[in-house]
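Engineer: Turn this into a model:
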Amino acid sequence: MEDISKMEYLKCVIKETLRLHPVAPLLAPRRTSASVKLGDYHIPSDTTVLINAWAIQRDPKWWEKPEEFIPERFENSSIDFKGQDFQLIPFGFGRKGCPGMPFGVASVEYVMANLLYWFDWKLPAGQNANNLDMTELYGLTVNKKIPLHVFPISHTSF
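Structural biologist: Next up is the predicted model:
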């Protein structure tokens, strides 16, 4: 675990992955307790509001080249999963944010670090990074339309 905390680029890759591909594109519904004016919009009291994390995390107002996978955008950045800047909110934010966020992030970091340590990865014959279909199916969660198949190749001997 100590070594994982030093893997800054891995953390950048995980942030960028969850920015582009949030597990839940729409955060849990919230209900307004009073009427509120938000920008040019008037939202009446007792209105159910859905927050589109997918759209926020791809907004060109906040992100340069928002549709591109650029993990380096998080190097030397203070943007974190807590959603304080409202640019990266795959776990929600504030009082209604996901209470399992620290455990979830630590679990992904641990699993990814171990998968990368113990294996090299290969795409099926005829596929490369340039011709992968990254089309997604949207619903309460996001899934790839065509599953990504990769093959682990052990590079260590036991």
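
Engineer: CA atoms for contacts and neighbours, from now on please.
Structural biologist: Will do.

Engineer: Do a quick rundown of the helices in this structure.
Structural biologist: If you assign secondary structure with DSSP state H, the helices in the chain sit at 8-20, 53-56, 101-118.

Engineer: Please dump the ones you listed into a markdown table; it should also carry distance to T47 and mean neighbour count for every row.
Structural biologist: Conversion of the helices of the chain to a markdown table gives the following (distance: least, C-alpha to C-alpha, whole Å; neighbours: other C-alpha atoms under 10 Å):
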| stretch | distance to T47 | mean neighbour count |
| --- | --- | --- |
| helix 8-20 | 27 | 18 |
| helix 53-56 | 19 | 20 |
| helix 101-118 | 27 | 14 |
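
Engineer: right, and those - which one's nearest R30?
Structural biologist: Comparison of the helices of the chain against R30 by C-alpha to C-alpha identifies helix 53-56 as nearest, at 13.5 Å.

Engineer: measure stretch 53-63 end to end?
Structural biologist: The straight-line separation of the ends of stretch 53-63 (C-alpha to C-alpha, to the nearest Å) is 14 Å.

Engineer: Sequence B follows; please return its structure for comparison with A:
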Amino acid sequence: MVIKESLRLHPSGPLPPPRECMKDTNVADYDIPAKARVYVSIWSVGRDPKYWGDDAEDFRPERFENTAVNFKGAHMEFIPFGAGRRICPGISLAMAGVELVYASLLPEFDWALPYGMVKEDIDLAANMGLVCSKKVPLVLLLPSSPLT
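Structural biologist: So this is what the prediction gives:
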């Protein structure tokens, strides 16, 4: 959720290369002629109150809790790596780098379980595949000590 919210507010390329219309098109009552170059501002899409609410400028990772919205180009309100045939080919490498940064920060904090939860309640079941990920996400409270 934190990674998604970070990518929403700070996409790697806020203004990707332009697209060129192949034929005359009409989008939302706008006529776009063939050969016209169209620029899509990923930065402004990620901050649009129409999709993200009045608090679109706020950093709230919980907005991605219990939602299927992802950054693989299927949800047009969240396209930090672009979408369609021209989605960023380095998305896997970029995500590995981002996850490495977050993984290196995690040991620097003393994390606590939510109130009323004990460590026996943690479900360690994994999805099987090339990479094993947790079936049930781990939920932690805010860190109890700052970085030193």
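
Engineer: Tell me which of the helices of the first structure lies nearest to K65 of the first structure.
Structural biologist: Taking C-alpha to C-alpha as the criterion, helix 8-20 is the member of these that comes nearest to K65 of the first structure, at 11.4 Å.

Engineer: one step back: output the helices of the first structure as CSV; include the columns distance to L38 of the first structure.
Structural biologist: Putting the helices of the first structure into CSV (distance: least, C-alpha to C-alpha, whole Å) gives the following:
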stretch, distance to L38 of the first structure
helix 8-20, 24
helix 53-56, 15
helix 101-118, 28
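
Engineer: With respect to Q87 of the first structure, which of those lies nearest?
Structural biologist: Across the helices of the first structure, Q87 of the first structure has its closest neighbour in helix 53-56 (6.3 Å, C-alpha to C-alpha).

Engineer: what range in the second structure does the closest one sit on?
Structural biologist: Aligned by TM-score structural alignment, helix 53-56 of the first structure corresponds to residues 42-45 of the second structure.

Engineer: Any chance you could list what contacts the matching stretch?
Structural biologist: The contact list for stretch 42-45 of the second structure, computed with C-alpha atoms under 8 Å, 6 or more residues apart in numbering, reads 8-11, 13-16, 77-80, 82.

Engineer: Straight-line length of stretch 3-17 of the second structure, end to end?
Structural biologist: When the termini of stretch 3-17 of the second structure are compared using C-alpha to C-alpha, they are 24 Å apart.

Engineer: now what about it, what contacts it?
Structural biologist: Looking at what lies outside stretch 3-17 of the second structure - C-alpha under 8 Å, 6+ apart - the contacts are 39-43, 46-47, 57, 59-61, 64, 70-71, 78-82, 98-99.

Engineer: just to revisit the earlier point, what about the helices of the first structure, which gets the closest to E136 of the first structure?
Structural biologist: helix 8-20 (10.8 Å).

Engineer: Let me know the closest of the contacts of stretch 42-45 of the second structure to S104 of the second structure.
Structural biologist: The shortest distance between S104 of the second structure and any of the contacts of stretch 42-45 of the second structure, using C-alpha to C-alpha, involves H10 and amounts to 19.9 Å.

Engineer: just to revisit the earlier point, just give me how far the match of helix 53-56 of the first structure sits from the chain centre.
Structural biologist: When C-alpha coordinates are averaged (C-alpha atoms, centre = their mean, to the nearest Å), stretch 42-45 of the second structure and its chain have centres 13 Å apart.

Engineer: Point out the one among the helices of the first structure that comes closest to D40 of the first structure.
Structural biologist: D40 of the first structure lies closest to helix 53-56 among the helices of the first structure, at 17.3 Å (C-alpha to C-alpha).

Engineer: The closest one against the second structure, how far on average?
Structural biologist: Aligned to the second structure and superposed, helix 53-56 of the first structure gives a mean residue distance of 0.9 Å (mean C-alpha distance after the TM-score superposition for the first structure).

Engineer: Just send the contacts of stretch 42-45 of the second structure back as CSV, with distance to T25 of the second structure too.
Structural biologist: CSV is the format used below for these (distance: C-alpha to C-alpha, whole Å):
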residue, distance to T25 of the second structure
R8, 28
L9, 30
H10, 30
P11, 28
G13, 26
P14, 24
L15, 22
P16, 21
E77, 21
F78, 23
I79, 22
P80, 24
G82, 20
